[in-house]
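Q: Need the 3D shape of this:
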Amino acid sequence: MIPPLDPVVAQIIPLLPLRDPTSMTPQSARDALRALAAARAAVPPPPVTSAEDIKVKGAAGFLAARAYRNSSDKSPTVVFFHGGGWVAGDLETHDRQARWLAIETGAVVVSVDYRRPPEVRFPGAFEDAFAAVKDVIARIAEFGGDAARVGVAGDSAGGNLAATTAIACRDAGIKLAAQLLVYPVTDVAGNFADARENARFPSRAENADGYFLTRATMEWFCGHYLEDGAHGSDWRVSPLRAKNLAGVAPAVVCTAWFDPLRDEGKGYADSLAAAGVPTRYYDGLGLIHGYFGLGETSETARREAQRARAEFKALLERNAAT
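A: Predicted structure coming up:
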């Protein structure tokens, strides 16, 4: 029996932004996510040893980034990509998520502020993400100091960037230790507007509306990220359509049960496993898209996020032991 929606999360949904794309602009979406983060200002952020604003190399110049450290010891390094539909998130909106990742994995976490659409459309964000990972690895002594323990992580659109970057790293001969994909976007073909493509993923109909992230909002995000709808079939935006996933980094994939992205995330986990990639999947029963940001309110969300981060930590450490 599938558990119902977590009652604490049900109370939060009406307070969450980005649910009405008919009146949304890129700037209003950014402002709304920033306001949501600012609304929690009275709650002290998870304490880390340091959080330092830095620069990393993107595809067309330097990008703002933030390095979170919770230890001075040699440690793994994780390059983190924020969510927000490629359009709306930034270092501030995902500050707490990056902090928890550093605290619970023991890694140095480098959160990257990639270029966003519509100012820079696909493949800008992907190219920035890949360039940032290469730069962090080249400067690994400045971060965790262990090139054998580098991972990528991200949520939603950031999970999409982590997944596609992991494929690009494999193709470039760069060995990543692990990838953490949190309710990732994995198949953009049809831009969430094509009935035939949507029918491949029942969660797009089951959870089209009413659970924070809507299918219409995903269509809006895709419309801003992709200049040409045909780009949706490119693996650099739809990793589920990559011809070969063998040899990419071991993965932890999380979805939320009440999320239009649930089935494509599960499909990607299944495809990774079928390609021989060590993969751990968490289905987020009772939860919605965005639950990694709800752990201070919902015990269900906190426990599920902790399980995933613990598994990700184990993958990062396992690589050091081999």
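Q: use CA for all of it now, contacts and neighbours both
A: Noted.
Q: mind listing the helices in the stretch 151-300 of the chain by residue range?
A: Taking DSSP state H, counting those that start in this stretch as the criterion, the stretch 151-300 of the chain carries its helices at 157-171, 195-199, 203-206, 215-225, 262-274, 299-321.
Q: who does the third one touch, helix- and strand-wise?
A: Judged by 3 or more CA pairs under 8 Å, 6 or more residues apart in numbering; DSSP states H and E, helix 203-206 is in contact with helix 195-199, helix 262-274.
Q: Another sequence for comparison is provided below:
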Amino acid sequence: MSREQRNKLDEMLRRPNPAKPQTVEEMRANFAAMMATMLVPAGVRTTPTTIGNRPGVIVDPAQDTRPGIILYFHGGSYIMGSPYTAMSLTASLVDKTGIRSVSLDYRLAPEHPFPAALEDALAAYRELLDNGAQASSIVFAGDSAGGGIAVSTCLMARDAGLPMPAAVVTFSPGLDKTHSGASMDSKMGLDPFFIREGFALTDEMYLAGQDPNHELVSPARFADLTGFPPILLQAGTNELLLDDSTQFADRARAAGVDVILDVTADVPHVFQAFTGMLDEADQALDRAALFITQHLRC
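A: Okay, the predicted model is just below:
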């Protein structure tokens, strides 16, 4: 691990933020601009598509495509982002596994609050199954809010009587809208992205007055995970949302679910996006790619 790389990244992420409150449009534009600086593997091929009545992006490897599908859900606090803001993550998984990804452009809050994004995700999964894909050939993956969507879509699929995907991969997932984990306080100051108060605004837009004590928005605290597929949770120690992963891992183990909790020291939220800048990012994506290839049954 490179201490110098981690320190340089932390310093970069702590540059002053805008002094005045931002509009949703400004937040989206700034997030897109930041994510556009992330490195994307050369040679991957992208094709616009429609899935579940929503736009999406198919990402194919540069060389021969292996069987299987990675259904990807981007991050952005449920109010920002698109398949293109997550391209460094999606394309890296495709590049490392040789497996096609379909990245969903789900509806965003506040225009479309909970459960719109989850409904879109479930519709996308249904369409893949209806078009002949076997559940055992599909892996859900997502970062931050998208990690939460990956988990909650499994809950919805199970309750709808659909087969479970082969596995779930999450990068710094948001899994507890009650924000009750100890890391919400113990990681204050270490996290270069978030403060507790910042979640109040985005949660208000996403929940629109609905109860955070709901298994689909706080699965780390309230979900029954019986019958869940194997899950990989990757997080860094320098993030307020760390205990979203640690609490969910405990809950998964208690339900008899195969779970890997993969925590990297001194790295921030969704550190995997910083490929080419941070050795730990590439190493974590290597582990995620191995997990995916081990669990797909095509």
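Q: Do you know the score for how well these two fit?
A: In this superposition the chains share a TM-score of 0.90, using TM-score structural alignment, normalised by the length of the second structure; 293 aligned residues with a CA RMSD of 2.3 Å.
Q: Just name the most buried of the helices of the stretch 151-300 of the first structure.
A: When the helices of the stretch 151-300 of the first structure are scored by mean count of other CA atoms under 10 Å, the highest mean neighbour count falls to helix 157-171 (a mean of 26).
Q: just how off-centre is that one within its chain?
A: Distance, stretch centre to chain centre, for helix 157-171 of the first structure: 10 Å (CA atoms, centre = their mean, to the nearest Å).
Q: okay, the angle between that helix and helix 215-225?
A: Orientation check (axes from the mean of the first three to the mean of the last three CA atoms, to 10 degrees): helix 157-171 of the first structure against helix 215-225 gives 50 degrees.
Q: Between helix 262-274 and helix 157-171 of the first structure, find me the angle.
A: Using the same axes, to 10 degrees: helix 157-171 of the first structure against helix 262-274 is 20 degrees.
Q: What helices and strands are in contact with helix 157-171 of the first structure?
A: Secondary elements touching helix 157-171 of the first structure (3+ CA pairs under 8 Å, 6+ apart): strand 75-81, helix 124-138, strand 145-155, strand 178-182.
Q: What are the contacting residues of that helix?
A: Applying CA atoms under 8 Å, 6 or more residues apart in numbering, the external contacts of helix 157-171 of the first structure come out as 80-86, 125-126, 129-130, 152-154, 175-176, 179-186, 235-239, 245, 247-249.
Q: any idea of the angle that helix forms with strand 145-155?
A: On the basis of the same axes, to 10 degrees, helix 157-171 of the first structure is oriented at 140 degrees to strand 145-155.
Q: For Phe212 of the first structure, which of the helices and strands packed on helix 157-171 of the first structure is the nearest?
A: strand 145-155 (15.0 Å; CA to CA).
Q: How about the equivalent of Lys177 of the second structure over in the first structure, nearest residue that isn't a chain neighbour?
A: Using TM-score structural alignment as the criterion, Lys177 of the second structure maps onto Val188 of the first structure. Counting by CA to CA, 6 or more residues apart in numbering, Val188 of the first structure lies nearest to Gly232, which is 4.8 Å off, once chain neighbours are set aside.
Q: can I get the helices and strands packed on helix 157-171 of the first structure in TSV with distance to Gly265 of the first structure and mean neighbour count?
A: Shown next, in TSV, are these (distance: least, CA to CA, whole Å; neighbours: other CA atoms under 10 Å):
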stretch	distance to Gly265 of the first structure	mean neighbour count
strand 75-81	17	29
helix 124-138	18	22
strand 145-155	11	25
strand 178-182	9	30
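Q: can you list these in TSV and add distance to Phe312 of the first structure?
A: Shown next, in TSV, are those (distance: least, CA to CA, whole Å):
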stretch	distance to Phe312 of the first structure
strand 75-81	10
helix 124-138	17
strand 145-155	9
strand 178-182	6
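Q: And these: which comes nearest Pro118 of the first structure?
A: Closest approach to Pro118 of the first structure among those is made by helix 124-138 (10.2 Å; CA to CA).
Q: tell me the contacts of Phe258 of the first structure?
A: 5, 203, 207, 211, 285-289.
Q: quick one, helices of the stretch 1-150 of the first structure?
A: Going by DSSP H, counting those that start in this stretch, the stretch 1-150 of the first structure shows helices at 7-12, 26-38, 95-105, 124-138.
Q: follow-up on the earlier one: will you turn the helices and strands packed on helix 203-206 of the first structure into JSON lines that also has distance to Arg115 of the first structure?
A: Below are these laid out as JSON lines (distance: least, CA to CA, whole Å):
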{"stretch": "helix 195-199", "distance to Arg115 of the first structure": "28"}
{"stretch": "helix 262-274", "distance to Arg115 of the first structure": "24"}
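Q: Out of the ones you listed, flag the one nearest Asp95 of the first structure.
A: helix 262-274 (23.7 Å).
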